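[1] Dropping the sequence and predicted coords here.
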Amino acid sequence: MFGHEEKIDRKRVHLINITSFLMGFNASLLAYVMSYYLKEVFGTDNIGVIYLLSYLVILLILLHVHKIIYYFGKSFVLHVSIFLKTLAVAGLLIFPVSVAGIPFFVLYIVTGTLAWTALGAILESFSLDRESGRIRGMHLTIMNAGYLMGPLLATQLLGDYGFNGVFMLSFLVYSVIFIFTLLFIRKTNHKFKKKINAMDMLKKVIKRKNIMRIYYVSFALEFFYALMTIYVPLYLLEKGFTWDELGMAFTLMLVPFVLVQYPMGLIADKKTGEKEFLLFSFFILGISTLMFYFSESPDIMVWATILILGRIGAALVELLRESYFFKRIDGNDVDVMGFFGTARPVAYIVATSISSVLLLFFSVKWIFLVVAVVCFSAIYPTFRLADNKSEKDFLS
């Protein structure tokens, strides 16, 4: 498992983490208001088709991202992605709450996924497998510390200045990120050693059963993120809660991402591996989503508590899937990373397709029942995973 060549560059890891913090903050500014933006444009809750189109484009790109990196290198892809994302936010600022803004909305989603994929590939190039849980845990903790700051600020800006206020701040932060990465994340254009096509890549990963199982784990988590991010704000707004209340609830629900991921990564590296806690985490995720379906409470703190419980499970799954996956590849496996990254667009495509049909016949509430079923379905492939050995196992 640890047989490939590695070296760690802690200075570059720190620079990547700073970039991740800024990107996390900016992503969260828009994450929980964009579904409301689409509802304002189209006048309906059934907005899944826009996400569906966006993630179809992402899926096509990720299936060929190894070719893009092969020709241009990782840092170049990162720089171009952030530049295009900055342009996308500028377009949303120019065409607020109108159909003319939709192409920029799609560009924003597509380039965001590409930027995170490139950043993850760069991080893997400077990491060690035996420290994967700690490195990924710290990376995600720093990213989520940035993410934690966004929802409350975004909802306040939305209430005071409308979408223009949110988009203007996002544009300024992305401009800073673009300049920072140009200055400090350079000369990381490691080229892909072997050029293969998408079909060869699929054949390669299908043979690796544990990669396919952790892929489904990632799919289930991204399915959860897709529908909860889109429909929780709309559902709670329909129940009469205000944007100020939602901003507070969403900020509280993100706290577990900052508190649990690095300690969990440390435990996975040193003592347990990932498998056991993944099983526990999906149980929490499924139960919390069922609670969201059954609750009728008029108290925002009850909803915040349910959201926090769900995000404890999500935070653990997010860290453990990263730790497990990256222990089984190295920085040259850009094709496998690209395939693993397709879990998100595939999940969004499936999730938004299901939700679009479901909302033709049922209320938004039923979406949460579907999410719970998908979360519980990940328990079996998780149980079948061959666990990674911890440092304790190597020493015994």
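    That came through fine. Just so it is clear, the structure is predicted and the values come from calculations on it, not from any experiment.

[2] switch to C-alpha atoms for all contacts and neighbour counts from now on
    Noted.

[3] How about residues contacting the strand or helix carrying residue 60?
    According to DSSP states H and E, residue 60 maps onto helix 48-62. Residues outside helix 48-62 that contact it (Cα atoms under 8 Å, 6 or more residues apart in numbering) are 106-107, 109-110, 113-114, 338-339, 341-342, 345-346, 348-349, 352-353, 355-356.

[4] Tell me the gap between it and the middle of its chain.
    Relative to its chain's centre, helix 48-62 lies at 15 Å (Cα atoms, centre = their mean, to the nearest Å).

[5] For that helix, buried residues please.
    By neighbour count on 16 or more other Cα atoms under 10 Å, the buried set for helix 48-62 is 48, 50-56, 58-59, 61-62.

[6] want to compare, so here's the second one:
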Amino acid sequence: MHPRVILSVGNFFFSIFSALVTFSLLPYLSSIMPAAYAGFVVAGSALCATIIFPFLPQLVGRYGAQYITLILAFSEMLVLLALAINPGVVTAVLLMAITIAVQPFLSYQFDVLLEATIADTNTTGRVRTLFRTAWSVADLAAPLLLGALLADSDSYGRVFIAAAAVLIPIVVLFSGRRLPRGPAPKLFSIHGTLVHIIRHRDLAAVTFANFLLYLFIVWMPLYTPVYLHTVLGISWSNLGWMFALMLIPYAIIEYPAGWIADRYLGDKELMFAGFLIAGGATVALSFLTPETSLGVIVVILVVSRVGAALMESMIEAHFFRRINKRDIDSVSIFRGVWPLSYIIGPIIGSVILIYADYQLFFLLTGGFIALAGGITTLFIKDFR
């Protein structure tokens, strides 16, 4: 099996795992502690991940991304199985914190391995978006599975068992063949890498755009399920198919967007449109009521993901056009905004919910994504 196929298939199962955990994360924590304060738990675990993240390039250089991926995947399986047996509150919070922290580490290993298989920068957009499409297709199945698991009760232990099970194919695939390791990474100090990115306007802009994207990715999957289920009273059985429809744009837009960017428009224009669409749809969520039809809600959710798919595919493609296999520390900083967004995003969410409600939360966060994202793209230098 070709290494890119192995990585794309592995990314497919990683997507299911990630979606199951992310969609059930805040509802699960809210079942064992006050909902408004659950975000602080997420932020605390992400802080630990942020502290560890700068050491990943050294670990990859010494042990290889493939070996580290196997260790992380197996560790996640053990943690999820421990969560499934209904531990005490303190233990459950600690285990969930580990689950949150490990996800960006796994994503980083996939990035390093995939980059080692790309020789021609002219194909970066297509290879990257194909890799992302595998993730997005799996995302369609995960909400349906989640809805089925929680249809008759909020038995989150079932979700954790299912999430552990979908990691098994990753372990099998990565154990069966040695993947390209690429050149030995040329390591820079974290300070030096940050200075390099900040001085390079294009890299700084696309890295900040990635931070905004991850804020959106944190806010929407964490707070939308709780909002729709507890405030608007929509059942999990309905939320399952609604979220599946919501995620369709990821599967059908990202690869064509990458092709269009490679051949015609470039990354900047599509990225700009993505921020405006995603932010505007998020603002629209603040105007929903329990009487709003499911059809209208689905349309808003789908439109939000149209924008997110454009943002994600263009940010990924643009960043990886600007770096090479040896620039592994830049990848670390680029991916490092993932745990950083998991620190800032939930804290903002908790602060808003302590003093206000979900309607104001979606109004403020959506407006911020549209405005900040639009301004950021103006500083990006298109490759065309």
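    Done, it's in. All values reported here derive from a predicted model rather than from experimental measurement.

[7] Give me the TM-score for these two chains.
    Superposed pair, TM-score by TM-score structural alignment, normalised by the length of structure 2: 0.94. Supporting alignment: 379 aligned residues with a Cα RMSD of 1.7 Å.

[8] now, among the buried residues of helix 48-62 of structure 1, which is nearest to residue 304 of structure 1?
    residue 48 (24.4 Å; Cα to Cα).

[9] Give the equivalent position in structure 2 for the closest one.
    Using TM-score structural alignment, the equivalent of residue 48 of structure 1 in structure 2 is residue 39.

[10] now the helices: where do they sit in the stretch 51-200 of structure 2?
    Along the stretch 51-200 of structure 2, counting by DSSP state H, counting those that start in this stretch, helices occupy 56-63, 65-84, 89-115, 124-149, 156-165, 168-176, 190-199.

[11] Please identify which of these is closest to residue 293 of structure 2.
    It's helix 124-149; of the helices of the stretch 51-200 of structure 2, that one is closest to residue 293 of structure 2 (Cα to Cα) at 19.2 Å.

[12] mean deviation (superposed) between that closest one and structure 1, please.
    Once fitted to structure 1, helix 124-149 of structure 2 is off its aligned match by 0.9 Å on average (mean Cα distance after the TM-score superposition for structure 1).

[13] chain center to that helix: distance?
    11 Å.

[14] what's the answer for stretch 304-318 of structure 2, then?
    For stretch 304-318 of structure 2 - counting by Cα atoms, centre = their mean - the centre lies 12 Å from the chain centre.

[15] so where is it in structure 1?
    With TM-score structural alignment as the criterion, stretch 304-318 of structure 2 aligns to 310-324.

[16] can you list contacts of that stretch?
    132-133, 136-137, 140, 214, 217-218, 221, 253-254, 256-257, 260-261, 264-265, 268, 274, 277-278, 281-286, 288-289, 388.

[17] hmm, try it at 7 Å
    132-133, 136-137, 214, 218, 221, 253-254, 256-257, 261, 265, 274, 278, 281-282, 284-285, 288-289, 388 (Cα atoms under 7 Å, 6 or more residues apart in numbering).

[18] Could you find the counterpart of residue 80 of structure 2 in structure 1?
    So, by TM-score structural alignment, residue 80 of structure 2 is matched to residue 89.

[19] With the flanking residues excluded, which residue is spatially nearest to its match?
    residue 171 (5.7 Å; Cα to Cα, 6 or more residues apart in numbering).
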